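S.K.: Pasting the sequence and the predicted coordinates here, then a few questions.
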Amino acid sequence: MSVQAVNDVNFIAEVQKNETTLVEFGTVWCPPCKVLLPILDEMSDEYGERVAILKVDCEESPVTAGGYGVMSMPTVIVFHKGEPVEKLVGLRPKSVYENVLAKYTAGSY
């Protein structure tokens, strides 16, 4: 598994495919985003099919980024059953993302 890039066109469809989805909003030139992506790649491998991990380039998909109030990068939003449930602004340790996902993936092993 790896982090899948999505955009304004396919964002909603992709978020609704899984019960739990983590979405990173960033850009290619954002230094903290560059640090976060390998962490998310690793998490994608660990969670496999249980959690979709997506990324949105805010410059390429301004409608989606604006629609979720993304003002700083990276912003990570966790969606559960297609609805946003958690929003983390700024780079956090991997454990923070894991703890948030644990709230929505318990029993889904």
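M.R.: Noted; the coordinates are in hand.

S.K.: make it CA atoms for all contacts and neighbour counts henceforth
M.R.: Fine.

S.K.: Using the three-state scheme, assign the residue nearest the centre of the chain.
M.R.: For the chain, residue 23 is the residue whose C-alpha lies nearest the centre (CA atoms, centre = their mean; 1.6 Å). Under the three-state scheme (DSSP: H, G, I helix; E, B strand; the rest coil), residue 23 adopts strand.

S.K.: longest helix of the protein?
M.R.: The longest helix of the chain (DSSP state H) is helix 31-47.

S.K.: Comparison target below:
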Amino acid sequence: MANIAAVTDAEFETQVLKSDKPVLVDFWAEWCGPCRQVQPILDELATAHGDKITFLKMNVDENPVTPSSYRVTGIPTLNVYQGGEVVKSIVGARPKAALLNELADYIA
């Protein structure tokens, strides 16, 4: 989880909702196996496409307010925010090719 910074409930509005470029937030938890599976893929995508889309992660156990307000009920959930709104939501682990396809509008 080296490449992706963490965001907290307190920082969410300034770092995500008010960002001038799209932001992908990975809602995850330490105990979540699929979250650990998707993490290296997200690290690769952040390294390759971090200039076009910001990658952040939020631990749902440590920050319950934001996931609850966006009705995040399953993890990993990857939400893409643009202009203060959720423009894409990906629930569950996906292989790299599927994530690239899902995020094509934001990383092209």
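M.R.: That came through, no problem. Predicted, not measured: the structure shown is a model, and the values here were computed from it.

S.K.: Distance check, the residue nearest to the centre of structure 1 against residue 29 of structure 1.
M.R.: 18 Å (CA to CA, to the nearest Å).

S.K.: Please apply the same query to residue 12 of structure 1.
M.R.: Distance, residue 12 of structure 1 to residue 29 of structure 1, using CA to CA: 25 Å.

S.K.: With residue 4 of structure 1 instead?
M.R.: From residue 4 of structure 1 over to residue 29 of structure 1 the distance is 18 Å, taken as CA to CA.

S.K.: now swap in residue 21 of structure 1 and tell me
M.R.: 24 Å.

S.K.: between those two, which one's more packed in?
M.R.: Neighbour tally, residue 21 of structure 1 and residue 29, criterion other CA atoms under 10 Å: the higher count belongs to residue 21, 25 against 8.

S.K.: which position in structure 2 aligns with that one?
M.R.: Under the alignment (TM-score structural alignment), residue 21 of structure 1 pairs with residue 23 of structure 2.
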